[in-house]
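In: How does the following fold in three dimensions:
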Amino acid sequence: MNDLSGKTILILATNGFEQSELDVPHAKLKEAGATVHIVAPEAGEITGWDQKDWGRAVKVDKTIAEVSADAYDAIVLPGGQMNPDTLRGTPEALTLIKRFFEQGKVVAAVCHAPWLLIDTGIAKGRRLTSYNTMKQDMINAGAMWEDSEVVTDKGVVTSRKPDDLPAFVAKIIEEVNEGRHERRAA
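Out: Next up, the predicted model:
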């Protein structure tokens, strides 16, 4: 079922997100009927990175301080190198991601965004994928890393790169429709 009517999804990003890794999930999840909010540490706009140069700005719908995991069905974490690296240093972002995980909600990370799964402790003991240069980071964090287009472990969805976005978004939709996921700490 590809219908996300009545579902609300949060995309967490800051300056330097990989443009397609925010734009594609944002468009496709809205197309599936979800309400999608772009959330950032600060209000205003955030600017993407489009492969080799700055991309375009997108409007921030809400700040981290204005949201709660309670109001959403899933969190999507775009990659790029700068975006997740900056968010790793933002304690409120890590706390928000952990709350989604603790509530059994979908946590989806693409490319370099699984760094956030390392820093929240979510990676440990889970089957995950990421951009290939992060393989050792993931293994060192206790993840069972796979070189696959998309890997899902009890509602934690990870994907490697922008080419994998169609499969990534399809898996997010499937997992959101499944509902809450029973998890235990690794």
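
In: Please count neighbours and contacts with C-alpha atoms only from this point.
Out: Fine.

In: Name the residues of stretch 141-153 that come out as buried.
Out: Using 16 or more other Cα atoms under 10 Å as the test for burial, stretch 141-153 gives 141-146, 149-152.

In: Name the residues that touch that stretch?
Out: 118, 123-130, 132, 135, 138-139, 157-160, 164, 167-168, 171 (Cα atoms under 8 Å, 6 or more residues apart in numbering).

In: redo that, cut-off 7 Å
Out: 118, 123-129, 135, 138-139, 157-160, 164, 167-168 (Cα atoms under 7 Å, 6 or more residues apart in numbering).

In: Need the nearest residue in space to residue 161, chain neighbours excluded.
Out: residue 111 (4.9 Å; Cα to Cα, 6 or more residues apart in numbering).

In: Quick check: residue 25 vs residue 133, distance?
Out: 23 Å (Cα to Cα, to the nearest Å).

In: quick one, which of these two is more surrounded?
Out: residue 25 (22 against 10; other Cα atoms under 10 Å).

In: Spit out the contact partners of the residue nearest to the spatial centre of the chain.
Out: For the chain, the residue nearest the mean C-alpha position is residue 77 (2.1 Å; Cα atoms, centre = their mean). The contact partners of residue 77, by Cα under 7 Å, 6+ apart, come to 11-13, 108-110, 113.

In: Before we compare anything, build this one as well:
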Amino acid sequence: MRIAFLTAREGVEQVELTRTWRAATDAGHEPVLVSTQPGEIQAFDHLDKADRFPVDEVVGDTSADAFGGLVLPGGVAGPDFLRMDDKAVAFVRDFCAQGRPVAAICHAPWTLVEADVVRGRVLTSWPSLRTDIRNAGGTWVDEQVTVCDRGPGKLITSRRPRDLKAFCEAFLAEFAAAER
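Out: The predicted model follows:
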């Protein structure tokens, strides 16, 4: 399965990108780095610059139809930049409308809030997003990982880098189920 990993030009939490990417690759999937602009993205280790990664596709030049699933890595700044990009928000909304699985960790649910796809759904995130999720009509829970199948498609969400093992296991299981 081709899996879109959507990030902004900068601000993605490196470990949330690299660990999920490796998990997808190890499971036989084809991860594709999709961003708002061509070139490279700048990853961060919390607030410090980390590595750069080449962009495979630009969000405005591709569509959800080209992928079986979507991963939204977190970070403090990256998801905030993504939710301000109309094409990125539409890309996420399209995945959900088509019933394709979407996995988001840490601050990444901000983009789900902006895409207006959390209403009536249960999800988790970095704790500071709980009010945003509730205000968008979702139910926030403080759990390592949640899988919500209310609405079209499944939302797989997780709180923080410490939860990456459980997050990867959950989204890989849901992506495999979607392939069947």
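
In: contacting residues around the counterpart of the residue nearest to residue 161 of structure 1 in structure 2?
Out: Mapped onto structure 2 by TM-score structural alignment, residue 111 of structure 1 lines up with residue 106. Counting by Cα under 7 Å, 6+ apart, residue 106 of structure 2 makes contact with 74-75, 125-126, 158-160.

In: Repeat that for residue 155 of structure 2.
Out: Here residue 155 of structure 2 is in contact with 101-103, 147-149 (Cα under 7 Å, 6+ apart).

In: Need the counterpart of the residue nearest to the centre of structure 1 in structure 2.
Out: In structure 2, the residue matched to residue 77 of structure 1 (TM-score structural alignment) is residue 72.

In: repeat for residue 19 of structure 1
Out: Under TM-score structural alignment, residue 19 of structure 1 pairs with residue 14 in structure 2.

In: Likewise for residue 128 of structure 1?
Out: In structure 2, residue 128 of structure 1 lands on residue 123 (TM-score structural alignment).

In: What's the separation between its match and residue 137 of structure 2?
Out: Distance of residue 123 of structure 2 to residue 137 of structure 2, given as Cα to Cα: 11 Å.

In: swap in residue 127 of structure 2?
Out: 16 Å.

In: Could you do residue 177 of structure 2 as well?
Out: Separation of residue 177 of structure 2 from residue 137 of structure 2 (Cα to Cα): 27 Å.

In: what's the answer for residue 82 of structure 2, then?
Out: To residue 137 of structure 2, residue 82 of structure 2 is 20 Å away according to Cα to Cα.

In: Show me the strands in structure 2, by range?
Out: Here structure 2 has its strands, by DSSP state E, at 2-7, 10-13, 30-35, 40-45, 48-54, 57-58, 69-72, 102-105, 122-123, 139-140, 145-148, 155-158.

In: Which residue numbers in structure 2 does stretch 28-38 of structure 1 align to?
Out: So stretch 28-38 of structure 1 sits over residues 23-33 in structure 2, by TM-score structural alignment.

In: quick one: buried residues of the matching stretch?
Out: Per 16+ other Cα under 10 Å, stretch 23-33 of structure 2 contains these buried residues: 23-24, 29-33.

In: same deal with stretch 90-104 of structure 2?
Out: Across stretch 90-104 of structure 2, burial judged by 16+ other Cα under 10 Å covers 90-96, 99-104.

In: Off-centre distance for that stretch?
Out: Put simply, stretch 90-104 of structure 2 sits 10 Å off its chain's centre (Cα atoms, centre = their mean, to the nearest Å).

In: Also stretch 134-141 of structure 2?
Out: 17 Å.

In: End to end on it, go ahead and measure it.
Out: Stretch 134-141 of structure 2 end-to-end distance (Cα to Cα) = 10 Å.

In: What of stretch 56-67 of structure 1?
Out: 24 Å.
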